[in-house]
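[1] Sequence first, then the predicted structure, then my questions.
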Amino acid sequence: MLIGEVARRSGVSTRMLRHYDSLGLVRPTGRTVGGYREYSAEDIRRIFHVESLRSLGLSLRQVRRALEDPAFAPSALVGDLIHRTEDRLKREQELLDRLRTVDASAPSGWQGVLRIVELLHGLNSSSAARRQQTVLDQAEDLPVPHALLAEAILAEADPNVAGALRWALARSGGDGVASVASGVYSENVDVRRRAVLAIAEISADAATAVLADALGDSDPTVRRHAALALGGRGATEAVPTLVEMVVDGANDVEAAEVLGALSLEPGNAARIMSALVDEFAGHTADSAVRIRLTQALAEMPATIAQGTLRQLTIDDERAVAVIAATLVAAFEERADG
């Protein structure tokens, strides 16, 4: 079969077939009277073998060795090809992500594109200081795109950089919630913690709904962040977690302050007092818990806290009795004033 016919049937160009011949990779076994290359069935089979190996990413030198060296083992080479292909795909995915980020920001011109690329380089820097400065340097009229902020927030471990990123997201208002909300439902607990901290700083109604979901998280840190944020917004569903924080001594001062603020709303005070008093009954032998609960009563309205505090002035735990007596005196002095 002449070279033109082989090219048509194999899909390999005549130029490449000649290149294979010059390398000694696939040499036609015959020549016509006129000197034209003539390929046998075995030659054509070898062409298909060459193309098959090339499709796996082998170089022509590697293809020749694979076909001609009986001792050549494919396992090491195939493993190397897998590794190189994975690296290439990773780079391609990173490029695709950058292009999508640029596209999502809807730049009005090439200056906008260059700005997004500069942001990407800054946020991906190995220097925490540079990442933080990249966020803080953004002009008011050119905010960081939500998707880019969310991706950085969910991955950022440095607390200073994370704070700057949360600040930037909060500036964007409710529009930023959707971008970072997926992190609240991540399997990675660190991602969930970063997400709930970011959403806690956004005042939109959508943020409140996501925080309510976070109250049921399996991680106590996520639940506590959500409870403090929700309680600060007047959401009473945070009360059980806030009381639990007082008992456990985890951000107990902040939790008590939020409970106090919630108790100022009509109908909340009795429920919160009841929850705190129930904890006294459940921790009769734990002085540390009883002390924290007594201190938390200082944040409650005097009209409903004084009765419980007076009972605690004769508590068996001296520290509890002293704190309760001090608070009663403070409440009375405030009333007299």
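    Received, thanks.
[2] When you work out contacts or count neighbours from here on, use the C-alpha atoms and nothing else.
    Noted.
[3] residues contacting the nearest residue to residue 289 once chain neighbours are set aside?
    In space, and not counting its chain neighbours, residue 289 is closest to residue 247: 5.4 Å by C-alpha to C-alpha, 6 or more residues apart in numbering. By C-alpha atoms under 8 Å, 6 or more residues apart in numbering, the residues touching residue 247 are 279, 289, 292-293.
[4] I'd assumed residue 58 was in a strand, is it?
    No: assigned with DSSP: H, G, I helix; E, B strand; the rest coil, residue 58 falls outside any strand and is coil.
[5] can you count the residues close to the residue lying closest to it once chain neighbours are set aside?
    Closest residue to residue 58 in three dimensions, ignoring its sequence neighbours and counting by C-alpha to C-alpha, 6+ apart: residue 81, at 7.9 Å. Neighbour count for residue 81, taken as other C-alpha atoms under 10 Å: 15.
[6] one step back: out of the contacts of residue 247, who's nearest residue 335?
    residue 293 (22.5 Å; C-alpha to C-alpha).
[7] what packs against the host helix or strand of the closest one?
    Counting by DSSP states H and E, the element that carries residue 293 is helix 287-297. In terms of contacts (3 or more C-alpha pairs under 8 Å, 6 or more residues apart in numbering; DSSP states H and E), helix 287-297 is packed against helix 239-248, helix 252-263, helix 269-282, helix 302-312, helix 318-336.
[8] in whichever helix in the chain runs longest, what counts as buried?
    Longest helix of the chain, by residue count under DSSP state H: helix 74-104. The neighbour-count check on helix 74-104 (16 or more other C-alpha atoms under 10 Å) flags 98, 101-102 as buried.
[9] Next: stretch 251-261.
    So for stretch 251-261, counting by 16+ other C-alpha under 10 Å, buried means 252-253, 255-261.
[10] now do stretch 231-239
    231-234, 236, 238-239.
[11] Could I get the full set of helices for the stretch 1-150 of the chain?
    3-10, 14-23, 41-55, 60-68, 74-104, 110-123, 128-136, 146-155 (DSSP state H, counting those that start in this stretch).
[12] and residue 29, how many neighbours?
    12.
[13] correct me, but it touches residue 41?
    No: in this structure residue 29 lies outside contact range of residue 41 using C-alpha atoms under 8 Å: 9.8 Å.
[14] Take this one as well and set it beside the first:
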Amino acid sequence: MLIGEVARRSGVSSRMLRHYDSLGLVRPTGRTVGNYREYSADDIRRIFHVESLRSLGLSLREIGRALEDPAFAPAALVSDLIQRTEDRLHREQELLERLRTVDASAPTGWEEVLRIIELLHSLDSASPARRQQAILTPDAVPTDVLAKAILSESDPNVAGALRWALARADDGVASIAPGLQSKDVTVRRRAVQAIVELPGADATAVLSRALGDDDPTVRKHVALALGNRGVAAAIPALVSMIVQGINDVESAEILGTLAADPTVIDSLTAALADPAADSAARIRLTQALAELPPAVAQDALRGLTQDSDKVVAMLAKALLK
């Protein structure tokens, strides 16, 4: 079969077939009387092998090695191709996100596009000082850019500057809230630290949904923030923190404020007088009762003066005085 017909049937151009020949990749086994290339059935099968391997992203050199070396192990090459493809997809995903960020900012001219690109480069810098400087520039940083940077920032100073900027941006809650759904606990912690600094009912609602998070650090930030916002649903978590000795003084002070709500007094005092806790925890719970209004705490403290744990009983008596 002559080169023109091979090109028509295989879909590989005559020019590429000549290139394959010059590289020794696919050499026709015969020549006509007029010295035209003549391909055999085996040659055509080899062309299809080459094209199949090219479709996987192999270079012509790699294809030649794969077809000629009997000891060649395809598994290593395939693994390398997978890694290269994943890297390329990662770069393209980053480019897509960058383009979406530029598009979301609704730039009015190339000057603004270039400013946003420079900002994104600065926020991706390896230098914490440069990242922080980018946040504090006079030009406003888009909210979604701030949120993305917060969820990936490890430097505490830069993270603080990012949260400060987000608290002054529009719609900060909606931008950062998806971080609380991440499977990565570090991302959830960064998200909750940002949300607790945001005012408003939207932030409170998002925090309320995170009270059941399985990470103690996330729950701690959520419970303290909700308690300070007067949300009674945080009471069980705050009491649990006192039992565990986690921010127990701050939790007790917040419970003292929440005790102003008459609807929670009975359940609150009952929880703080929990007889099932260990000795150290019950001492902390008894101390927490002292943060409640005297009229609320007295009955519970009187009951604890007869406690079987002498330290708890003595502490309750001292607090009553």
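    On my side now, so go ahead. What you see is a predicted model, and the numbers here were worked out from it, not measured in a lab.
[15] Now the TM-score, please.
    TM-score for the superposed chains, counting by TM-score structural alignment, normalised by the length of structure 2: 0.86, backed by 318 aligned residues with a C-alpha RMSD of 2.8 Å.
[16] Residue 208 of structure 1: which of the buried residues of stretch 251-261 of structure 1 is nearest?
    So of the buried residues of stretch 251-261 of structure 1, ranked by how close each gets to residue 208 of structure 1 (C-alpha to C-alpha), first place is residue 258, at 15.9 Å.
[17] ok so, going back, any chance of TSV for the helices of the stretch 1-150 of structure 1, columns distance to residue 285 of structure 1?
    Shown next, in TSV, are those (distance: least, C-alpha to C-alpha, whole Å):
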stretch	distance to residue 285 of structure 1
helix 3-10	87
helix 14-23	88
helix 41-55	74
helix 60-68	77
helix 74-104	57
helix 110-123	51
helix 128-136	47
helix 146-155	42
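[18] shouldn't residue 13 of structure 2 be in contact with residue 3?
    No: at 9.0 Å, residue 13 of structure 2 and residue 3 do not qualify as touching, with contact defined as C-alpha under 8 Å.
[19] quick one, which of these two is more surrounded?
    residue 3 (19 against 15).
[20] For that one, give its distance to residue 256 of structure 2.
    90 Å (C-alpha to C-alpha, to the nearest Å).
[21] same question, residue 155 of structure 2
    35 Å.
[22] got a list of what the residue nearest to residue 169 of structure 2 when sequence neighbours are not counted touches?
    Leaving aside its chain neighbours, residue 169 of structure 2 sits nearest to residue 143 (6.2 Å; criterion: C-alpha to C-alpha, 6+ apart). By C-alpha under 8 Å, 6+ apart, the contact set of residue 143 of structure 2 is 166, 169-172, 175.
[23] List only buried entries from those.
    166, 169, 172, 175.
[24] ok, the third one touching residue 166?
    The reference is to residue 172 of structure 2. Yes: counting by C-alpha under 8 Å, residue 166 is a contact partner of residue 172 of structure 2 at 5.7 Å.
[25] Need the residues touching each of these two.
    143, 147.
[26] mind checking how far the helix or strand where residue 190 of structure 1 lies is from the chain centre?
    For residue 190 of structure 1, the host element (DSSP H and E) is helix 189-200. Offset of helix 189-200 of structure 1 from its chain centre (C-alpha atoms, centre = their mean, to the nearest Å): 8 Å.
[27] Look up the average distance of whichever helix or strand comes after that helix to its aligned counterpart in structure 2.
    On the C-terminal side of helix 189-200 of structure 1, the closest following helix or strand by DSSP H and E is helix 205-214. Overlaying structure 2 shows helix 205-214 of structure 1 at a mean distance of 1.4 Å from the equivalent residues (mean C-alpha distance after the TM-score superposition for structure 1).
[28] and helix 205-214 of structure 1, what other elements does it pack with?
    helix 177-181, helix 189-200, helix 220-232.
[29] Find me the equivalent region of the last one in structure 2.
    Read that as helix 220-232 of structure 1. Using TM-score structural alignment, helix 220-232 of structure 1 lines up with residues 216-228 of structure 2.
[30] so how many other residues sit close to the residue nearest to residue 36 of structure 1 when sequence neighbours are not counted?
    Among residues not flanking residue 36 of structure 1 along the chain, residue 2 sits closest, at 7.1 Å (C-alpha to C-alpha, 6+ apart). Neighbours of residue 2 of structure 1 under the rule other C-alpha under 10 Å: 15.
[31] mind listing what the counterpart of residue 2 of structure 1 in structure 2 touches?
    Counting by TM-score structural alignment, residue 2 of structure 1 lines up with residue 2 in structure 2. Residue 2 of structure 2 makes contact with 36-39 under the criterion C-alpha under 8 Å, 6+ apart.
[32] Kindly reformat these as CSV containing neighbour count and distance to residue 54 of structure 2.
    Listed next are the contacts of residue 2 of structure 2 as CSV, based on neighbours: other C-alpha atoms under 10 Å; distance: C-alpha to C-alpha, whole Å:
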residue, neighbour count, distance to residue 54 of structure 2
36, 12, 26
37, 20, 23
38, 18, 23
39, 20, 20
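[33] So residue 150 of structure 2 versus residue 138 of structure 2, what's the distance?
    For residue 150 of structure 2, the distance to residue 138 of structure 2 - C-alpha to C-alpha - is 19 Å.
[34] more neighbours, the two?
    More crowded of residue 150 of structure 2 and residue 138, by other C-alpha under 10 Å: residue 150, with 25 against 7.
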